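Student: What follows is a predicted structure for the sequence shown.
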Amino acid sequence: MPVPSGQPVHLNDVLLDNNPGELWLRFRFIAPKIGSDVGRIGYDVATIDMEHLCQTLAVAYVEHHKLEPARVVISLSNKPIDFGHTAPDATQFFEAYLLQDSQCVWDGGI
């Protein structure tokens, strides 16, 4: 999927999660170039990519499937990880968004 940074990003899965007590729509991506090492894509750049993925993919998905999620979560991981499992050797970035008028609005309270 094309993102502003140009890094390779691939959709790993989409989860509809009611476990928080409301519907959270989770888009999980593999982004093998993220990390904190020199030459890797850092969180500051990855957040721009995550917002772009929310706006270009999540909004269309929600409208197509007629969903009303309380939150949309975009996550990037440098390698596949089963949902809910830990992987100390993996880098993962997450952002949560509210959808308002077909716009992704960062939810900094999560």
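Tutor: That came in fine, so what should we check first?

Student: switch to C-alpha atoms for all contacts and neighbour counts from now on
Tutor: Noted.

Student: how much space between residue 105 and residue 15?
Tutor: Separation of residue 105 from residue 15 (C-alpha to C-alpha, to the nearest Å) stands at 20 Å.

Student: Between those two, point out the one with more neighbours.
Tutor: Ranked by neighbour count (other C-alpha atoms under 10 Å), residue 105 and residue 15 place residue 105 first, with 17 against 13.

Student: Got another one to weigh against that:
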Amino acid sequence: ATDGSALKVAQLHSELRTLGDAAEAQAKQLHLERDTTKELRCVLTLREQQLGAIVARLDAVETERLQREAAEKGELLELRASLCVRNEQLLGMIQELFALASEEKAP
């Protein structure tokens, strides 16, 4: 019976060692996965910050573009209004010249 018990103890000891090695390997794997998860979270946080900065810059550029377009439209309207005024003035001067020319031709 002692030979069987010693064999059983040796088997159990071997199983225990195997299970301990497996547990240690799993612990190392878990530690590596936690480190990887932590690194990936840091990378994700950085990418989110970069994306936020890019979106903010894009919004700023879009706002600048809209403001520039509005200013250009305002300038264009101003130029058109000035052109209309100048055309009216020119038309008035031409009419006056015709009137003067007509008066000079009249006997």
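Tutor: Nice, I can see it. Model, not experiment: these values are computed from the prediction.

Student: Now the TM-score, please.
Tutor: The TM-score (TM-score structural alignment, normalised by the length of the second structure) is 0.21; 31 aligned residues with a C-alpha RMSD of 3.2 Å.

Student: quick one: what helix or strand has residue 16 of the first structure in it?
Tutor: strand 10-17 (DSSP states H and E).

Student: Kindly apply the preceding question to residue 105 of the first structure instead.
Tutor: strand 103-106.

Student: Which strands or helices does that strand pack on?
Tutor: Here strand 103-106 of the first structure touches strand 92-100, going by 3 or more C-alpha pairs under 8 Å, 6 or more residues apart in numbering; DSSP states H and E.

Student: The lengthiest helix in the first structure vs strand 10-17, what angle?
Tutor: Of all segments of type helix in the first structure, defined using DSSP state H, the longest is helix 43-53. Angle, helix 43-53 of the first structure to strand 10-17, by axes from the mean of the first three to the mean of the last three C-alpha atoms, to 10 degrees: 70 degrees.

Student: Could you check the next helix or strand after helix 43-53 of the first structure and say which residues are buried?
Tutor: Next along the chain after helix 43-53 of the first structure, taking DSSP H and E as the criterion, comes helix 59-65. Neighbour-count burial for helix 59-65 of the first structure flags 59, 62 (criterion: 16 or more other C-alpha atoms under 10 Å).

Student: Does anything pack onto helix 59-65 of the first structure? Which helices or strands?
Tutor: Using 3+ C-alpha pairs under 8 Å, 6+ apart, helix 59-65 of the first structure sits against no helix or strand.
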